[in-house]
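Student: Model the following, please.
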Amino acid sequence: MALILTFLGKGGSGRSTCAIATAKKLSAQGQRVLLVTEDAGPGFGLLLGHEVASIPTPLGSNLWCLQLKFAQLLEQNWEQLKKLEAEYLRDPFFKAVYGQELSLLPGMDQALTLNALREYDASGDYDVIVHDGPGNQASLRMWGMPAGIDWYFRRFKQVFQASQFSKAVMPFVQPLAGAVLSGGKGLSGDLFNQPEVQQSTGLVGQGIAAVKDPMRVRAYLVSSNNDIEIATARYLWGAAQQIELTVAGVLLNRSPAKSQDFEPLPVYVLPAPIGDWQSLMASLPDYVAAPSAPAPVEIDLATNTVRLFLPSLDKKQIQLTQYGPEVTIEAGDQRRNLTLPKTLQGRSVTGAKFQSGYLILSFG
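Tutor: Coordinates of the predicted model:
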């Protein structure tokens, strides 16, 4: 499994430069590094000083680079879907639709990027994957996608199975589904617990665990001393905590003057561009070491409290609701469904306060 590094910040703050320098530094240390960019234009290749292709291309010892091309990824994934359909359905109906006809819909690029990163991670060919993405809310929606899919599946499964409609139709749906599936396998038991469904939910669970693990996925804020860039980076920092993505530090271009805006994160002051990469590489963090950033969520069962780290946000930007076993928190344009441990499920929120960057929830 690889360590995946990504960068958050306003456009023009230097995210791509930091991604390239990070890839160069880690590859020079002997790590096998794949540098992945979502930039479809020529800018990234010019900055890198090397042509970028849609397949991993070696740039030197231990370093490969890849430019994601979403139309191509869509075609590849569509063909995989058709193979699965042909395997499980007696009469596939997608066979007359070709990947070359498909257009990208909003949000598809995020899903395709996440799946591509998952596949390159699973290949075992790389120790580190350095991701150069848009670095904004779109990136955060991508990293939060596994948790979102998991919530939809769990919530709708629960609602469906508890409904009178489910109880009425399932005796008819199961034999009908068994007749449609090829091989005469048939179906028995819970449709949601079939092996194919379990495999998909297993991948989702792995994605959720990876995003929460700072030794698997980690983000760094990139900013200069510009007020707009600082405000944007701080906002993205708070929003990242909503999906439990660890923000491990700040790469601050050229000026330490406002590093206090990011406390308690470590701040790394980067030099001005000087024509080569060596001084920039030397100023970057030790990515191999475990980060010391605050945990996004802390649960204390002894006091029946949950602490959520939401830096840069204030109580006016946070809305809290509770439905059933989960608490929904809206903050930083991110909606999060917090699944409670069993000992807290069924208990109501009796208190909520915002203190020193933490939202502290108490349960009765």
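Student: contacts, neighbours, all on C-alpha from now
Tutor: Noted.
Student: Show me where the stretch 201-350 of the chain has its strands.
Tutor: Counting by DSSP state E, counting those that start in this stretch, the stretch 201-350 of the chain has strands at residues 217-223, 247-253, 267-270, 297-300, 305-309, 319-323, 326-331, 334-339, 349-355.
Student: Please give the structure of this sequence too, so both can be compared:
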Amino acid sequence: MAFCVLYPSLFSENLTPLFRNLRVPRGRNGARFMANSRESSQSPTKLVTFLGKGGSGKTTAAVLAAKYYASEGLRTCLVIHSQDPTAEQLMGCKIGSAPTECSDNLSAVKLETSKMLLEPLNRMKKVDARLNLTQGVLQGVVGEELGVLPGMDSIFSALALQKLVNFRSDERNAAPKEFDMVIYDGISTEETLRLIGVTERARWYLKYMRSMSEKTDIGRLTSPSLLKLAYDSINLNSGSSEGKTSTDIWNEVEQILERASASFTDLSKFRCYLVMDPMRSVSISSALRYWGCAIQAGTHICGALGFNPQSYAVTQEVAEKFSPLSFALLPYIGTDPFVEWETKLDSLDQSTKDLLGANIYFRPSVTFDSLQKTVTLFMPGFDKSEVKLYQYRGGSELLVEAGDQRRIIKLPPNMHGKVIGAKFTDRNLVVKLR
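Tutor: The predicted structure is shown next:
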């Protein structure tokens, strides 16, 4: 329950545009961008992010991707969540917490958690003033006095990105999109992985909080009031909890989280790439590891990108390590503030453009064989000593732990049963059931 009360706008219907008065999208030749582009104006906003070791070029890749999409006539927004000035130098413009239009079709914003604290607090204050739940105590809290606690950065990144891409909506209530592409450059790869998995993990917590609210005396006493405060704060401008039972509210929140979680496996909404320096073995090893971690977090990797090495042999060797992922090269880009972006974009080969356009194939991370009663989990970047397997719920699901991530695998009804063996071979964990 605390999660919903502290961070109500995670499910917010208030999709007030962060960016207004954008120019009509134009491509590199100056022509207006029409719906026959690969990224149709009718398709949902796509969130793109990059994973890799620190110093591997994630920020550079994010800026390059933003420049590329904008040059193709796509309305693009680069979102950074760091005080590092690298993105500003590469973009050639000052980026602040308010939206900045840097060039045709390209805007940028820097997320600052201390400022993002204010909106959800003010929303709860307005509802509390009407309900008088805290008897005025909440009204005395001054948002500007509150500091940022560990974990808040990831939560408020999720809130800000939710407003831009609206993962929690369905097609019937989707608001008009402001952007075709949102490029997110997070604080670190680990934080980005937490962000990717947050909605699915929140569903676990929600299940237990709901059980506590329905089966304990204190839950039955306090839950209705807290639910009403949270729900009315969320829907401040679009309705209230009047006429809704606690069961209705719990079910609605569960549906919202389920839609948001599914979006991270939908290529029409989310793309995630690995980035590395092909000349550094530690950078390659880290990218392989993050490939497995991303699967554990609940998403797919669209491809691997490396900055152009001097040796063709190196390129081939790296590409083989990441097979069956597509591997493409990015041009070397220094941190000089005067980057010749036109030249850099012209140097992109077709394979790189195809990869950024998500013209890809990826293998499923889980396959079920009902005849052999086996479950095969694709787990690149790990070895067998790092994988732990648990079973709960009477044999209806598996819990796999690896890479500081836990993942639940729900088994098909005809495969429910006890685990009788498991082996790790060729980057796959093969689980045998009885």
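Student: rewinding a little: could I get the strands of the stretch 201-350 of structure 1 as TSV with distance to residue 145 of structure 1 and mean neighbour count?
Tutor: TSV is the format used below for the strands of the stretch 201-350 of structure 1 (distance: least, Cα to Cα, whole Å; neighbours: other Cα atoms under 10 Å):
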stretch	distance to residue 145 of structure 1	mean neighbour count
strand 217-223	14	25
strand 247-253	17	24
strand 267-270	28	20
strand 297-300	18	14
strand 305-309	20	21
strand 319-323	21	12
strand 326-331	16	18
strand 334-339	11	18
strand 349-355	26	14
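Student: For residue 276 of structure 1, which of those is the nearest?
Tutor: strand 267-270 (13.1 Å; Cα to Cα).
Student: Quick one: residues contacting the residue mapped onto residue 260 of structure 2 from structure 1.
Tutor: For residue 260 of structure 2, the aligned position in structure 1 is residue 207, judged by TM-score structural alignment. Listed by Cα atoms under 8 Å, 6 or more residues apart in numbering, the contact set of residue 207 of structure 1 reads 146-147.
Student: how near is residue 207 of structure 1 to residue 36 of structure 1?
Tutor: 18 Å (Cα to Cα, to the nearest Å).
Student: same check, this time on residue 54 of structure 1
Tutor: Distance from residue 54 of structure 1 to residue 36 of structure 1, by Cα to Cα: 10 Å.
Student: Please say which of the two ends up with more neighbours.
Tutor: residue 36 (27 against 15; other Cα atoms under 10 Å).
Student: Could you pull up the residues touching the residue lying closest to residue 26 of structure 1 once chain neighbours are set aside?
Tutor: Closest residue to residue 26 of structure 1 apart from its sequence neighbours, by Cα to Cα, 6 or more residues apart in numbering: residue 33 at 6.9 Å. Contact analysis of residue 33 of structure 1 by Cα under 8 Å, 6+ apart lists 23, 26-27, 62-64, 126-130.
Student: before we move on, what about residue 149 of structure 1?
Tutor: So residue 149 of structure 1 contacts residue 204 (Cα under 8 Å, 6+ apart).
Student: Now do the helices in the stretch 151-300 of structure 2.
Tutor: 152-165, 189-215, 217-234, 246-263, 281-297 (DSSP state H, counting those that start in this stretch).
Student: Counting neighbours, which of the contacts of residue 33 of structure 1 end up buried?
Tutor: 23, 26-27, 62-64, 126-130 (16 or more other Cα atoms under 10 Å).
Student: roughly how far apart are the equivalent of residue 228 of structure 1 over in structure 2 and residue 306 of structure 2?
Tutor: Counting by TM-score structural alignment, residue 228 of structure 1 lines up with residue 282 in structure 2. Distance, residue 282 of structure 2 to residue 306 of structure 2, by Cα to Cα: 13 Å.
Student: Could you do residue 122 of structure 2 as well?
Tutor: 44 Å.
Student: Then residue 226 of structure 2?
Tutor: 49 Å.
Student: residue contacts, the spatially most central residue of structure 2?
Tutor: In structure 2, the centroid-proximal residue (Cα atoms, centre = their mean) is residue 196; its distance is 3.9 Å. Counting by Cα under 8 Å, 6+ apart, residue 196 of structure 2 makes contact with 264, 297-299.
Student: what's the helix or strand for the residue of structure 2 most remote from its centre?
Tutor: Computed with Cα atoms, centre = their mean, the residue of structure 2 farthest from its C-alpha average is residue 135, at 37.6 Å. Taking DSSP states H and E as the definition, residue 135 of structure 2 sits outside all helices and strands.
Student: what number of residues lie near the equivalent of residue 25 of structure 1 over in structure 2?
Tutor: In structure 2, the residue matched to residue 25 of structure 1 (TM-score structural alignment) is residue 68. Burial of residue 68 of structure 2 is recorded as 23 neighbouring residues (other Cα under 10 Å).
Student: which residues sit in contact with residue 68 of structure 2?
Tutor: When contacts are counted by Cα under 8 Å, 6+ apart, residue 68 of structure 2 touches residue 345.
Student: what about whichever helix or strand it is part of, how far off from structure 1?
Tutor: If you go by DSSP H and E, residue 68 of structure 2 is part of helix 58-71. Aligned to structure 1 and superposed, helix 58-71 of structure 2 gives a mean residue distance of 0.9 Å (mean Cα distance after the TM-score superposition for structure 1).
Student: Check which element follows that helix along the chain.
Tutor: Per DSSP H and E, the first helix or strand lying C-terminal to helix 58-71 of structure 2 is strand 76-80.
Student: Now do the next helix or strand after that next one: which elements does it pack against?
Tutor: Next helix or strand after strand 76-80 of structure 2 toward the C-terminus (DSSP H and E): helix 86-91. When contacts are defined as 3 or more Cα pairs under 8 Å, 6 or more residues apart in numbering; DSSP states H and E, helix 86-91 of structure 2 sits against helix 58-71.
Student: and with 10 Å instead?
Tutor: If contacts are counted by 3 or more Cα pairs under 10 Å, 6 or more residues apart in numbering; DSSP states H and E, helix 86-91 of structure 2 sits against helix 58-71, strand 76-80, strand 106-110.
Student: Where in structure 1 does the next helix or strand after that helix align, residue-wise?
Tutor: Downstream of helix 86-91 of structure 2, the first helix or strand assigned by DSSP H and E is strand 100-103. Across structure 1, the stretch matching strand 100-103 of structure 2 (TM-score structural alignment) is residues 57-60.
Student: Buried residues, that stretch. List them.
Tutor: Buried residues in stretch 57-60 of structure 1, counted by 16+ other Cα under 10 Å: 57, 59.
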